[in-house]
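Novice: Pasting the sequence and the predicted coordinates here, then a few questions.
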Amino acid sequence: MGEMTGRPIYSCRNCRNPIALHQDLLSKSFKAKTGQAYMFGHAMNIVVGAKEDKQLMTGYYTIANIFCSKCGEEMGWTYVRAFDAREKYKEGRYIVEKSKIVKEY
C-alpha cells in the first residue's frame, strides 16, 4: 500500500480489495439499486461485465456492470456510451454503490 499511506481509499466492503482512490471521486450524488452511489473517474481491481443498453433515470446508455476482481461482488457499473450529448461526460466513468464499499485510511 506504500504510496497510498495517509490517503483515503475505497475498498470492497466484502473483501477489502482496493477499488478506488479518494482523489478519483468525482461525485457523491448518484443513485443506484441499493441507494446512494459515487462516481469515480478511475477504478481498479475490477472486472467489467458484458455491455448492455439500458434506460436509466437520466437517459439511455450503454453500460457494463463492474465486479470486484477478488471476491466477484457486483460493485456498480461503468458508462460505456451516453446517447444524450448532455450526458457524454459520464462516458468512461464508474458508478460504485456506497453500500458495497468502505472508506479506509
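Specialist: Received it, and whenever you're ready, just let me know what you need.
Novice: make it CA atoms for all contacts and neighbour counts henceforth
Specialist: Will do.
Novice: What segments of this protein are strands?
Specialist: 9-12, 18-21, 25-32, 35-40, 46-56, 59-68, 74-82, 94-97, 101-104 (DSSP state E).
Novice: what comes up buried for the fourth one?
Specialist: This points to strand 35-40. 37-40 (16 or more other Cα atoms under 10 Å).
Novice: Quick one: residues contacting the nearest residue to residue 8 once chain neighbours are set aside.
Specialist: Among residues not flanking residue 8 along the chain, residue 105 sits closest, at 4.6 Å (Cα to Cα, 6 or more residues apart in numbering). If you count contacts by Cα atoms under 8 Å, 6 or more residues apart in numbering, residue 105 has them with 5-9.
Novice: again, but for residue 90
Specialist: Contacts of residue 90 (Cα under 8 Å, 6+ apart): 79, 82.
Novice: So it versus residue 66, what's the distance?
Specialist: 15 Å (Cα to Cα, to the nearest Å).
Novice: another one to put next to it:
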Amino acid sequence: MGMTFRRYLNAGGRIYGCSSCKTHLASLSNMMSRAFNGQHGRAYLFESVVNVVEGEECSRAMTTGQHTVRDIYCVKCGVTLGWKYELAQEPSQKYKEGKYILERNLLVDVQ
C-alpha cells in the first residue's frame, strides 16, 4: 500500500487539524455550529471535512434522539475524531444528515 493522498486547505481563515498529526480537516467557513457535545466534551458541527476515513454505520441513542452515524478517523494517524450523521429519526434533526461532528479537544489550529 502506498502513501495516502491528503488534501490541504487554504480557505484564507482558520483551519482545524488533527491534534495528533496536524492533518488538515476543516475550515472555519464550513462550521455550522459550536453548540454540540461529543463523547469527550465540546464539539463542532461542520458541513464538510477532508482527510477522514468513515467507519461502519451504527445506530446511537443521543440526547436529541436516535441517529444512524459513522465514526470518522484521521486518514494519516487513525485517531477517532468524531462522527458523520447518516440518518436522523426525529424530523427536527434532519438538518444534521450528511454533516460531521469534530470533537474540540481533538483539534488544533493549523493556520
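Specialist: Thanks, I have it. Since we're looking at a predicted model, the values are computed, not measured.
Novice: Need the TM-score between these chains.
Specialist: Put the two chains on top of each other and the TM-score (TM-score structural alignment, normalised by the length of structure 1) is 0.94; 105 aligned residues with a Cα RMSD of 1.6 Å.
Novice: picking up where we left off before, burial-wise, tell me which of the strands of structure 1 comes out on top.
Specialist: The highest mean neighbour count among the strands of structure 1, using mean count of other Cα atoms under 10 Å, belongs to strand 94-97: a mean of 27.
Novice: Switch the strands of structure 1 over to a markdown table; also include distance to residue 1 of structure 1.
Specialist: Converted to a markdown table, the strands of structure 1 look like this (distance: least, Cα to Cα, whole Å):
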| stretch | distance to residue 1 of structure 1 |
| --- | --- |
| strand 9-12 | 10 |
| strand 18-21 | 10 |
| strand 25-32 | 19 |
| strand 35-40 | 20 |
| strand 46-56 | 17 |
| strand 59-68 | 18 |
| strand 74-82 | 21 |
| strand 94-97 | 21 |
| strand 101-104 | 12 |
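Novice: What residues in structure 2 pair up with stretch 27-42 of structure 1?
Specialist: On structure 2, the counterpart of stretch 27-42 of structure 1 by TM-score structural alignment is residues 33-48.
Novice: Show me how far that stretch is from its chain's centre.
Specialist: 8 Å (Cα atoms, centre = their mean, to the nearest Å).
Novice: same question, stretch 39-46 of structure 1
Specialist: 6 Å.
Novice: Need the residues that contact it.
Specialist: Contact with stretch 39-46 of structure 1 is made by 17-21, 24-30, 66-70, 92-96, as judged by Cα under 8 Å, 6+ apart.
Novice: mind running it again at 7 Å?
Specialist: For stretch 39-46 of structure 1, contacts defined as Cα atoms under 7 Å, 6 or more residues apart in numbering pick out 18-20, 24-28, 30, 66-69, 93-96.
Novice: now stretch 5-24 of structure 1
Specialist: Taking contacts as Cα under 7 Å, 6+ apart, the residues outside stretch 5-24 of structure 1 that touch it are 40-46, 68, 70-71, 100-105.
Novice: what do you get if the cut-off is 6 Å, keeping everything else the same?
Specialist: Outside stretch 5-24 of structure 1, the residues within contact range by Cα atoms under 6 Å, 6 or more residues apart in numbering are 40-45, 100-105.
Novice: and the residues you listed as JSON lines, adding distance to residue 55 of structure 1?
Specialist: As requested, the contacts of stretch 5-24 of structure 1 are exported to JSON lines (distance: Cα to Cα, whole Å):
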{"residue": "40", "distance to residue 55 of structure 1": "21"}
{"residue": "41", "distance to residue 55 of structure 1": "22"}
{"residue": "42", "distance to residue 55 of structure 1": "23"}
{"residue": "43", "distance to residue 55 of structure 1": "23"}
{"residue": "44", "distance to residue 55 of structure 1": "26"}
{"residue": "45", "distance to residue 55 of structure 1": "27"}
{"residue": "100", "distance to residue 55 of structure 1": "22"}
{"residue": "101", "distance to residue 55 of structure 1": "25"}
{"residue": "102", "distance to residue 55 of structure 1": "28"}
{"residue": "103", "distance to residue 55 of structure 1": "30"}
{"residue": "104", "distance to residue 55 of structure 1": "33"}
{"residue": "105", "distance to residue 55 of structure 1": "36"}
